[in-house]
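Enquirer: Generate coordinates for the sequence data below:
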Amino acid sequence: MDVSLETATMRRVAWRLVPFICLLYFIAFLDRVNIGFAALTMNRDLGFSSAVFGFGAGIFFFGYFLFEVPSNVILDKVGARLWIARVMITWGIISGAFAFVKGEYSFYALRFLLGAAEAGFFPGIILYLSYWFPARYRAGVVSLFMAAAPISVVLGSPVSSALLDMDGILGLHGWQWMFLVEAAPAVVLGVVVLFYMTDRPEKAKWLADDQRAWLVAEMNAERAAKQTAAKHSIMAGLADIRVLSLALIYFGTSAGLYTLGIWAPQIIKSFGLSTMAVGFLNGVPPTIAVVAMILWARHSDRTGERKWHVAIACLVASAGLVLAGGATSVAAVIAALSLVNVGISAAKPPLWAMPTMFLSGSAAAVGIATINSIGNLGGFVGPWAIGWIKDKTGSFTGGLVFVAGLLVVSAVLTLTVARAGRRAGAADVTAH
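Expert: Sure thing, here's the model as predicted:
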């Protein structure tokens, strides 16, 4: 193997693809969770209770669930370039339409439609990366891609706060301006995708001939090595017990992630801070999480270990949620939310390195989408439970402890599935 050729090729591929897909995910995540900031004033303007807001925030994931698997199958058939462009343009239009919400039912409808429009983006990118990066690079690359989520909170929080201060300009509320301004990049970037993305290494004219030949041969060899053990059909991706197990593990991490994205601004605001102060403080925990996630993923790749990297991270996030529920000062709640951010972010790259180790082809497309669609229902359960319990108790504590429990289940299930897989003689997707 020509090590210098491999190094040059993977560096070229990484610089070409990773910054751009990070930008796409940055915008996707911002449009998905910016209602957390809108709620600081929108809930009052529209008369939404915590339960109404929590249900509306979470119903996004029902649309996501219903359309995710077919969306990823279509992407595998027509190519990432066309399908990711379609996803971005439609979600951008729908996200901007939130500026015209009039009540709870239009809020519910648009959140559902936003989930349906965005379905397929995240698992589509995970699948897309598996076309370009050999398995030994995958967790590290996924960590860079997923870093866009906490970075979008870091940078998006003060921007969203500033947009809320545009209240009254041209007769619009600040939250209406926030939705309109933050939706525009998705539409613009959707058009850019059509001209910038390349579906497969075979079509990469931006690689030198020897680089392209090496990468195509490497990815073909990896697929061939999985021919006897990997599953390829659509039904294999749906029926594999490991796919369903990973989906349940991901359920807990999603509940934690969207509890943060949707409720953290209001949790911080409850200490009596200004909207702008909330915007800046809300960016502190994800800043720490970005560094931790990248280092944790690199350690997972270097050691070849996955299961403990997932389980330990889930337990750290769980502890942070419990501490956040009992925090009595701004400093304490920011410290606790930092633990949650670190744990949630660090768990995901090693978790997403698992499915493409035992699935390929259509099975990988369906398996990844199944994990993401079922797992992301945690994004409904977490935010909804927080809102419902807060309306009943007047406090965030009970809801935070509930989500912490889901993360403990994820950690235990990760270790249980690993042991069961070894006893059955199956491919151990969590030990590599």
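
Enquirer: Only C-alpha atoms from now on, for both contacts and neighbour counts.
Expert: Fine.

Enquirer: these two touch, right, A229 and M357?
Expert: No - A229 is beyond contact range of M357, at 9.5 Å (criterion: CA atoms under 8 Å).

Enquirer: Compare those two and say which is more crowded by neighbours.
Expert: M357 (22 against 13; other CA atoms under 10 Å).

Enquirer: correct me, but that one touches V429?
Expert: Yes - with contact defined as CA under 8 Å, M357 counts as touching V429 (6.6 Å).

Enquirer: ok, back up a step: need the overlap of contacts for A229 and M357.
Expert: Shared contacts of A229 and M357 (CA atoms under 8 Å, 6 or more residues apart in numbering): none.

Enquirer: ok, S395 - how many residues close by?
Expert: Around S395 there are 16 residues (other CA under 10 Å).

Enquirer: secondary structure element for the residue nearest to it when sequence neighbours are not counted?
Expert: In this structure, S395 finds its nearest non-sequential neighbour in I389, 7.5 Å apart by CA to CA, 6 or more residues apart in numbering. Taking DSSP states H and E as the criterion, I389 maps to helix 378-393.

Enquirer: Next, the second sequence, to be compared with the first:
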Amino acid sequence: MNHNTALPATAARSREAGLDTLATYRKIAWRLLPFLVFLFILAWIDRVNVGFAKLAMLGDLGFSEAVYGVGAGIFFIGYFIFEVPSNLLLEKIGARKTLARITILWGLTSMAMAYVESAWSFYLLRFLLGMFEAGFFPGIVLYLTYWFPAAQRAKINGLFMTSFAIAGVVGGPIAGLIMSRMVGVGSLANWQWLFILEGIPSVLAGLAILRYLPEKPINAKWLSASERELVSSTIAREESAPGKHTQLSALVRNPRIWLCTAVYFCIVAGNATIAFWTPSVIKSLGISDTLNIGLLSAIPFIVGTLAMIWNGQHSDKTAERRLHCASAALLAGLGLIATGLLLGNATLALMALTVAAAGILAAFPVFWSIPSAFLAGTAAAGGIALINCIGNLAGFVAPYMIGWLRTLTGSLAAGLYFVAALEIIAALLVFCLLKDGGKTIHR
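Expert: Here you go, the predicted structure:
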């Protein structure tokens, strides 16, 4: 049976069994996605709250912008080294244990950031944070392939990846509130309280994973027996479809893997930019109050949330991936260029940054539907992790280059132009090269 006939046949069997296929997947989505989104919001907040801590931490510790850039980015070196092993371990020992371990350890490390005293301790803890978080995002992407068929994955990925944007929406104001209200409390600085108070929920959430998260559909007691069979058989049928790569050894010989990796590197550079530098961009516009910076930093992520959901849903509806991903990356590049040009005008610069965030975030859900269309089994676990870990090295390159260029030129504009160029390269790579016989990889 080929890929195109699998879903209709499954739908016919589900009707015979009295099942509503879409209702089953909605039931799964409502059960899993809110919890997974919550986990990623915690991960994202603990990863990027250093951007808010920076507003006071650099002065207290005597760090330069370049030191901050290295510390913000070195997270991704640890992430790079340990990501593929973490995802392969997930395939062996299961999602629940892997995700619980990751969440608890990153929460503890985030809390330890409160006690940074030197540049080297800053670098070490950021490296450890990346090492412990490694495997979380690709693990979730892989985990969702156990539950949802290919035709729904851009939409599901989009709904899950709203956690990027939601974290920005809620994380900025929360960080700004903590920074503004915890000045002079106890013997700790406000940035130290930020790390501690935002690390505690992650530790508690890691413990909750073991009780709440089912391993696979067959383990979901909240699904009926017929629903479990429907989901499991559909996924199994897709995994065995012709054209799927299932062997890990085939990854390094597959040029599409390396092309996807290059594209993802460029997209992540933009994501790291808005994550680590949005507070600094807003501060450079003449806004000094940390609570106001936090509130204003939510605006790009609110718009990005809407763009991400719409782009993922529209991509599924039209069964088109390439143009949806390329156009989003191009929009991101143009938005970053405009932000650099308009830094002298607070209103226009914030509008341009919002456009850039919309493009960056909208590219993610569509992009991740591409590799899952030609990978399965162990190759999916390794391939998704490989793309993510190498692509996430941009999370080191972009903050480092922005910090270095700002120290060199005294302005954020040069760094924004550098990242804009990477977004435009991503658009060109997707549009010109991510093809398969003249068709998109997905189709």
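
Enquirer: Superposing both, give me the TM-score.
Expert: Structural agreement between the two chains, given as a TM-score (TM-score structural alignment, normalised by the length of the first structure), stands at 0.96; 425 aligned residues with a CA RMSD of 1.2 Å.

Enquirer: so how far is the helix holding I389 of the first structure off the chain centroid?
Expert: Per CA atoms, centre = their mean, to the nearest Å, the displacement of helix 378-393 of the first structure from the mean C-alpha position of its chain is 20 Å.

Enquirer: Other residues contacting it?
Expert: 49-55, 57-62, 250-259, 262-263, 395-396, 398-400, 402-403.

Enquirer: State the helix or strand in which G184 of the second structure lies.
Expert: Per DSSP H and E, there is no helix or strand for G184 of the second structure.

Enquirer: quick one: contacts for it?
Expert: N190.

Enquirer: how about it, what's its partner in the first structure?
Expert: Superposed on the first structure with TM-score structural alignment, G184 of the second structure falls opposite G168.

Enquirer: which residues of the first structure does stretch 368-381 of the second structure align to?
Expert: The aligned range for stretch 368-381 of the second structure is 352-365, by TM-score structural alignment.

Enquirer: Next: stretch 255-268 of the second structure.
Expert: Aligned by TM-score structural alignment, stretch 255-268 of the second structure falls on residues 241-254 of the first structure.

Enquirer: From the chain's centroid, how far away is that stretch?
Expert: 14 Å.

Enquirer: same deal with stretch 144-154 of the first structure?
Expert: 9 Å.

Enquirer: buried set for the helix or strand encompassing S345 of the first structure?
Expert: Using DSSP H and E, S345 of the first structure sits within helix 330-352. For helix 330-352 of the first structure, a neighbour-count test (16 or more other CA atoms under 10 Å) marks 330, 333-352 as buried.

Enquirer: Please enumerate the strands of the stretch 1-150 of the second structure.
Expert: Applying DSSP state E, counting those that start in this stretch to the stretch 1-150 of the second structure gives no strands.

Enquirer: if we can go back for a sec, filter the contacts of helix 378-393 of the first structure down to the ones in helices?
Expert: 50-55, 57-62, 250-259, 262-263, 398-400, 402-403 (DSSP state H).

Enquirer: returning to what we had before: helices or strands up against the helix holding S345 of the first structure?
Expert: Helices and strands touching helix 330-352 of the first structure, by 3 or more CA pairs under 8 Å, 6 or more residues apart in numbering; DSSP states H and E, are helix 135-146, helix 241-269, helix 284-303, helix 307-326.

Enquirer: Verify the stated contact: I89 of the first structure with A186.
Expert: Yes - shown here, I89 of the first structure and A186 form a contact pair, counting by CA under 8 Å, at 6.1 Å.

Enquirer: more neighbours, the two?
Expert: A186 (27 against 22).

Enquirer: Show me what that one aligns to in the second structure.
Expert: Using TM-score structural alignment, A186 of the first structure pairs with S202 in the second structure.

Enquirer: can you check S95 of the first structure too?
Expert: That one, S95 of the first structure, aligns with S110 by TM-score structural alignment.

Enquirer: cool, and A109 of the first structure?
Expert: Matched by TM-score structural alignment, A109 of the first structure corresponds to L124 in the second structure.

Enquirer: same thing with R81 of the first structure?
Expert: Under TM-score structural alignment, R81 of the first structure pairs with R96 in the second structure.

Enquirer: Next: V13 of the first structure.
Expert: Match for V13 of the first structure (TM-score structural alignment): I28.

Enquirer: Might you report the residue contacts of the closest residue to that match other than its chain neighbours?
Expert: Using CA to CA, 6+ apart and skipping the chain neighbours, the partner closest in space to I28 of the second structure is W147 (7.8 Å). By CA under 8 Å, 6+ apart, W147 of the second structure lies in contact with I28, K216, P217, V231, S232, I235.

Enquirer: What is the aligned counterpart of W147 of the second structure in the first structure?
Expert: By TM-score structural alignment, W147 of the second structure lines up with W132.

Enquirer: wait, S86 of the second structure sits on E133?
Expert: No - applying CA under 8 Å as the test, S86 of the second structure and E133 come out as separate, 9.3 Å apart.

Enquirer: Name the residue in those two with the higher neighbour count.
Expert: Applying other CA under 10 Å to S86 of the second structure and E133 shows that E133 carries more neighbours, namely 29 against 26.

Enquirer: Would you mind listing the buried residues in the helix or strand harbouring Q211 of the first structure?
Expert: Element membership for Q211 of the first structure (DSSP H and E) is helix 209-225. For helix 209-225 of the first structure, the neighbour count (16+ other CA under 10 Å) marks Q211, R212, W214, L215, V216, E218, M219, R223 as buried.

Enquirer: Stretch 201-219 of the first structure corresponds to what range in the second structure?
Expert: Following TM-score structural alignment, the aligned partner range for stretch 201-219 of the first structure in the second structure is 217-235.

Enquirer: Provide the contact partners of that stretch at residue level.
Expert: Contacts of stretch 217-235 of the second structure (CA under 8 Å, 6+ apart): 6-7, 10, 14, 17, 19, 24, 145-149, 214.
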